[in-house]
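Colleague: Build me a structure from this.
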Amino acid sequence: MTEAPLLLRADDQGVVTLTLNRPQSRNGLSLGLLQVLREALAEIDADPDARVVVIAGAGPAFCAGHDLKELRAKNYDPSYVDELFAVCAEVMQAIVNLSKPVIARVHGVATAAGAQLVASADLAFASEDARFATPGVNIGLFCSTPMVALSRNVGKKHAMQMLLSGDLIDAPTAKNFGLVNEIVPPSELEATTLAFARKIAAKSPLTLAIGKKAFYRQAELPLADAYAFTREVMAENLKARDAREGIGAFLDKRQPVWTGT
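Modeller: Now for the predicted structure:
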């Protein structure tokens, strides 16, 4: 029998849904899954028809983090461990650096590197049954790499609460912490996420790419430098055809026609 693909891709009106497809391991991030996810993100970045990315999980969970069974089976081989964490870091950075917005669609558990995936995404929609944790401290392996994304998305004390306790938090708590945007009933999660993704996909792809890149860059800068940087970004953005088309359409009370230029 042919093995099921580790990652599924579905395209719908500019929205690309990538589904982690290792349900038997709660979509544990094996080295193989991380490698194909890295490849898929690179392909999407170069695909002009792809406007928004949704990352989801097959089966009962979104993602339970790194595959601990694989780690043990590899006897914690240093070369394997180095490659595993290097590829994982590349994937998380690829999500942030992708020229298209990325939405995490979360159900079940999102733990350890699974929570890192959620924190790395630009937006996150969660079902009412979703639970989140960075539980590495409970097994003697502190969630140091998930900490990078987590600490950049939630308050420091909230991040430390999750990292030091290892406890599961429910969806309302995750929303209060700033880890997710919206919570919906499980039966509505897919449709709600897709509807929002389509709304974003209808915008100018050039404008989305400019805005996403500038958002993360300015967040790293001191206030005065952030204003100087974004002033230059806006001036350059204004040279684009889509910016002038959008302004003209607004003033003329018509729908804009985006070209991505």
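
Colleague: switch to C-alpha atoms for all contacts and neighbour counts from now on
Modeller: OK.

Colleague: Give me the helices and strands touching the host helix or strand of residue 242, please.
Modeller: Element membership of residue 242, judged by DSSP states H and E, is helix 241-252. Where contact means 3 or more Cα pairs under 8 Å, 6 or more residues apart in numbering; DSSP states H and E, helix 241-252 is packed against helix 205-219.

Colleague: following the helix it packs on, which helix or strand shows up next?
Modeller: Next helix or strand after helix 205-219 toward the C-terminus (DSSP H and E): helix 223-237.

Colleague: re the thing from before, check the offset of the helix holding residue 242 from the chain's centre.
Modeller: Distance, stretch centre to chain centre, for helix 241-252: 30 Å (Cα atoms, centre = their mean, to the nearest Å).

Colleague: List the contacts of that helix.
Modeller: 204, 206-207, 237-238, 255-261 (Cα atoms under 8 Å, 6 or more residues apart in numbering).

Colleague: How far off centre is stretch 169-187?
Modeller: Mean-position distance between stretch 169-187 and its chain equals 15 Å (Cα atoms, centre = their mean).

Colleague: One more: stretch 124-139?
Modeller: 15 Å.

Colleague: buried ones in that stretch?
Modeller: Residues of stretch 124-139 classed as buried: 124-137 (neighbour count, 16 or more other Cα atoms under 10 Å).

Colleague: next up, for comparison:
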Amino acid sequence: MNHSQSSDNILLREDKEGAVYLTLNRPDKFNTLSEAMLTALQKELDTIAVDPTVRCVVIAANGRGFCAGHDLREMRAHPDQAYYQMLFRNCSRLMQSVVALPVPVIAKVQGMATAAGCQLVASCDLAIAAESASFAVSGINVGLFCSTPAVALSRSIAPKRAFDMLISGNFIDAATALEWGLLSGVTADADLDAAMAGKVAQILSKSPAAVRFGKSMFHPQRQMALAEAYEFAGKVMAENMMSPDAGEGIDAFLAKRQPVWGQPGH
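Modeller: Predicted coordinates for the structure are as follows:
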């Protein structure tokens, strides 16, 4: 198990049995995505992206809230359009890096996830929240429509529900977020750690190669026309079939035994 910290400890990293846990650590600021936080997260994701031994990533947060979005005080200190474009470009790159990462990314959510914090949840492949968690894209309340969060949100939930959240700034609770598709699971607050551990263990029990093949095709095919999506998925599945793990998995199934997966990175 490895631990590392970056940028004055605002982001914590723990490596455990192929899973990487990234924990936002500005609890007194509700883990806002300051420039330093964006930089620290981007650095870790870039490192993980080229590490063949990583099998899944959990994004969590310390304190009462998951993430309150951009640091508004920092933004007001730089009243310059070029600065804002740079900031939103860097945030958008981070969100796209989550989607493009070759392994599943799971958000572990407690408390509030608002604006770009809600965007981060929407960008993750899976998201498990405590039942007391709440979600909003509330920039509209301070005169700022959450345009970049809208990109991830509208690809995660139905457009009319997304626009209603964006134009009203209203919060939704975890049960509603689950029903609408923003979350993949909700659990009692006291059971959040156990639920996350169970989901990570489930992913780690699968073929590392098959999981990576799956992540590589799932998001791109959603942007394709139907025939193109099937063509792309067929190529990925054929390549997956040629992997040693697929041969081992099918042979094990036919022989009624447990498969022995190859190690990631080999």
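
Colleague: Send over the TM-score of the superposed chains.
Modeller: In this superposition the chains share a TM-score of 0.95, using TM-score structural alignment, normalised by the length of structure 1; 259 aligned residues with a Cα RMSD of 1.5 Å.

Colleague: quick one on the thing from earlier: need the buried residues of stretch 124-139 of structure 1 in TSV (columns: distance to residue 231 of structure 1 and secondary structure).
Modeller: TSV is the format used below for the buried residues of stretch 124-139 of structure 1 (distance: Cα to Cα, whole Å; DSSP: H, G, I helix; E, B strand; the rest coil):
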residue	distance to residue 231 of structure 1	secondary structure
124	29	strand
125	31	strand
126	35	strand
127	38	strand
128	40	coil
129	42	coil
130	39	coil
131	40	strand
132	37	strand
133	38	strand
134	38	coil
135	42	helix
136	42	helix
137	43	helix
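
Colleague: can you redo those residues as TSV with distance to residue 145 of structure 1?
Modeller: Formatted as TSV, the buried residues of stretch 124-139 of structure 1 follow (distance: Cα to Cα, whole Å):
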residue	distance to residue 145 of structure 1
124	19
125	22
126	22
127	25
128	27
129	25
130	22
131	19
132	16
133	13
134	10
135	12
136	11
137	13
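
Colleague: Would you map the strands across the stretch 51-200 of structure 2?
Modeller: Ranges of strands in the stretch 51-200 of structure 2, per DSSP state E, counting those that start in this stretch, are 56-61, 105-109, 112-114, 126-130, 134-136, 172-173, 185-187.

Colleague: out of the ones you listed, which comes closest to residue 227 of structure 2?
Modeller: Residue 227 of structure 2 lies closest to strand 126-130 among the strands of the stretch 51-200 of structure 2, at 26.5 Å (Cα to Cα).

Colleague: Give the aligned range of the closest one in structure 1.
Modeller: Aligning strand 126-130 of structure 2 against structure 1 (TM-score structural alignment) gives residues 123-127.

Colleague: what's next to that stretch, contact-wise?
Modeller: Defining contact as Cα under 8 Å, 6+ apart, one finds that stretch 123-127 of structure 1 is touched by 101-108, 118, 171, 179-186, 188-189, 193.

Colleague: And that stretch against structure 2, how far off on average?
Modeller: Overlaying structure 2 shows stretch 123-127 of structure 1 at a mean distance of 0.4 Å from the equivalent residues (mean Cα distance after the TM-score superposition for structure 1).

Colleague: What's the match for residue 248 of structure 2 in structure 1?
Modeller: Checking TM-score structural alignment: residue 248 of structure 2 goes with residue 245.

Colleague: residues near its match, how many?
Modeller: The number of residues packed near residue 245 of structure 1 is 16, by other Cα atoms under 10 Å.

Colleague: now residue 106 of structure 1
Modeller: Per other Cα under 10 Å, the neighbour tally for residue 106 of structure 1 reads 32.

Colleague: go on, residue 80 of structure 2?
Modeller: The local packing of residue 80 of structure 2 (other Cα under 10 Å) involves 10 other residues.
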